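S.K.: My questions concern the predicted model and sequence given below.
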Amino acid sequence: MSNFLTSSIGKKIILSLSGLFLIAFLCVHLALNLLLIVDNSGELFNIGAHFMATNPIIKIVEPILAIGFIIHIILASILTLQNRGARPIKYDLRRQSGNCTWSSRNMYILGGLVLIFLLVHLWNFWWKIKFAGDPLLTEINVDGTAMENTYALVSGLFKSSIIYCLLYILGGIFLGLHLTHGFWSAFQSIGFCNQIWRKRLECLAKIFAFIIAAGFSIIPLYFMLGLAN
């Protein structure tokens, strides 16, 4: 077991599994965030945010998610350094670009950009909701249930800061580019490695990456265009 964990193949499999776990979280997070533009009253988003904050299963998954993200970052860093150490001489750029995409050659950089966006995102929302608090998070009553007005906090920042809206859009684009390679390569690492599956997964990766990038980008655009009340 220890040999597997320290081997390059073992690290790639764990990296892939943690990536797929994070992808599942992305889908849930995007579905919740899209409630921001489905209901201008904010009730649906507040109900969804309250459910995520109080559901016991979500509370168990949350620290596991954090651990999975940390593992993903550490293993990505280790494998990137190992690959660079094993290839001290740079490949000919023309040959490199012909064999792989720009996204696949810059996965670590894209991952770093996504991480920067995530930290800003956590500081503006998660930290305030969990610890610091904010005047906008006044308690409201929705269908007889008391909850924080998370919609006011999130929509308020989108309405008041064009810079944050643009940052959010860039974060969605960087995430989409990261997924164009990360999605199919994760499945490849766990066994879907023949040419037929690779072509299918590469196509699915592009579709999925576009949906994620467009889904996250449409939210700040909605507020920037003044479509919210």
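M.R.: Looks like it arrived, so ask away. Numbers count the residues shown, from 1 in each chain.

S.K.: switch to C-alpha atoms for all contacts and neighbour counts from now on
M.R.: Noted.

S.K.: At which residues are the strands of this structure located?
M.R.: Using DSSP state E, the strands of the chain run over 139-142, 145-148.

S.K.: what about the ones you listed, which gets the closest to residue 8?
M.R.: strand 145-148 (45.8 Å; Cα to Cα).

S.K.: Residue 18 against residue 73, yeah?
M.R.: No - look at residue 18 against residue 73 with Cα atoms under 8 Å: they stay out of range, at 9.6 Å.

S.K.: Looking at these two now, which is surrounded by more residues?
M.R.: residue 18 (22 against 18; other Cα atoms under 10 Å).

S.K.: what separates the residue most central in space within the chain from residue 215, distance-wise?
M.R.: Nearest to the mean C-alpha position of the chain, by Cα atoms, centre = their mean, lies residue 26 at 5.1 Å. The gap separating residue 26 from residue 215 is 11 Å, by Cα to Cα, to the nearest Å.

S.K.: Next one for the comparison:
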Amino acid sequence: MNKLLQFSSITGKVIMALAGVFLVTFLGVHLGINLLLLSNDGGRSFSVAAEFMSSNPLIRIFEIVLFAGFLVHIVLGLVVSRQNRASRPVGYVVTNRTETSFLSKYMLHSGIVVLIFLALHFSDYYFVKIGLVAPPEGIGPHDFYAMTLHLFSSTWYALFYIFCFALLGLHLNHAIQSAFQTMGWNHTRYMGAVKVAGTIYSIAISLGFMVIPLYFILFR
């Protein structure tokens, strides 16, 4: 039974890591599209990209895979966190205060905040697109540029958006390193480069998304 539980725990971590790698890749694509919001063309470029993403049959299949990836990563993250806590019910007398330990300690907390943001984000965009949520008054269900202008007209919403992506950057920084370790790819010869690349990618993703609401706050 102990061997079965251990195998189940390792399998869960591997699947969670693979789902996380998929989501990390998706974030880069999503950011590339969202940065079109900064084009000085009245939202034309962004609207064309959004229309392609919402009408292409392959993208619709990808959306299902994306939802599955989010669901698997979130559920297994909660399960693994619970298993880790159960394996050491008494806290350590001496805590390792390294940067990695700090990020690892608050992975669950940052993940919960990101989950709340995702629920809000889907409600503001995806659920509006498929008709589950009514769009803001005077805005069409597929006019994502107008929706973005409407949402970022609220300073509080924009600041919450920035806060969530700051946490996401911390979450990604540890998650990328953790995924490599879980998959057994943490060779001493190149793990240092992986950590540097993961940190750079995490900062680029979080800052890229944070720039968008800042732009709308300052220049719109």
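M.R.: Arrived safely. Everything numeric in this text was worked out from a predicted model, so none of it was measured.

S.K.: hmm, back to that, ok, now which ones touch the residue nearest to the centre of structure 1?
M.R.: Applying Cα atoms under 8 Å, 6 or more residues apart in numbering, we find residue 26 of structure 1 in contact with no residue.

S.K.: Just say which of the strands of structure 1 is most tucked in.
M.R.: strand 145-148 (a mean of 15; mean count of other Cα atoms under 10 Å).

S.K.: Out of the strands of structure 1, which is closest to residue 195 of structure 1?
M.R.: Here strand 145-148 is closest among the strands of structure 1 (Cα to Cα), at 50.1 Å.

S.K.: Please tell me how far that closest one is from the chain's geometric centre.
M.R.: 27 Å (Cα atoms, centre = their mean, to the nearest Å).

S.K.: List of residues touching that strand?
M.R.: In contact with strand 145-148 of structure 1 (Cα under 8 Å, 6+ apart) are residues 46, 50, 137-141.

S.K.: same thing with stretch 198-205 of structure 1?
M.R.: 179-181, 183-184, 187-188, 192.

S.K.: try it again with 10 Å
M.R.: 176-177, 179-188, 192-193, 195, 197, 207-208, 210-211 (Cα atoms under 10 Å, 6 or more residues apart in numbering).

S.K.: next one: stretch 151-166 of structure 2
M.R.: 110-111, 113-118, 121, 124, 136, 145, 147, 168, 171, 202-203, 205-217, 220.

S.K.: same question, stretch 32-51 of structure 1
M.R.: 26-27, 29, 31, 52-53, 58, 140-143, 145-152, 154-155, 215-216, 218-220, 222-223, 227-229.

S.K.: Structure 1: which residue goes with residue 158 of structure 2?
M.R.: With TM-score structural alignment as the criterion, residue 158 of structure 2 lines up with residue 165 in structure 1.

S.K.: Determine the number of other residues adjacent to its match.
M.R.: Around residue 165 of structure 1 there are 22 residues (other Cα under 10 Å).

S.K.: Pull up the gap between it and residue 174 of structure 1, please.
M.R.: From residue 165 of structure 1 to residue 174 of structure 1 the distance is 14 Å (Cα to Cα).

S.K.: What distance do you get for residue 214 of structure 1 to residue 114 of structure 1?
M.R.: Taking Cα to Cα, one finds residue 214 of structure 1 at 15 Å from residue 114 of structure 1.

S.K.: Same check on residue 208 of structure 1?
M.R.: Residue 208 of structure 1 is 17 Å from residue 114 of structure 1, by Cα to Cα.

S.K.: Over to residue 134 of structure 1?
M.R.: Applying Cα to Cα to residue 134 of structure 1 and residue 114 of structure 1 gives a distance of 25 Å.

S.K.: How about residue 24 of structure 1?
M.R.: 16 Å.

S.K.: ok, now residue 47 of structure 1?
M.R.: 27 Å.

S.K.: Residue 2 of structure 1 too?
M.R.: Taken as Cα to Cα, the span from residue 2 of structure 1 to residue 114 of structure 1 is 31 Å.
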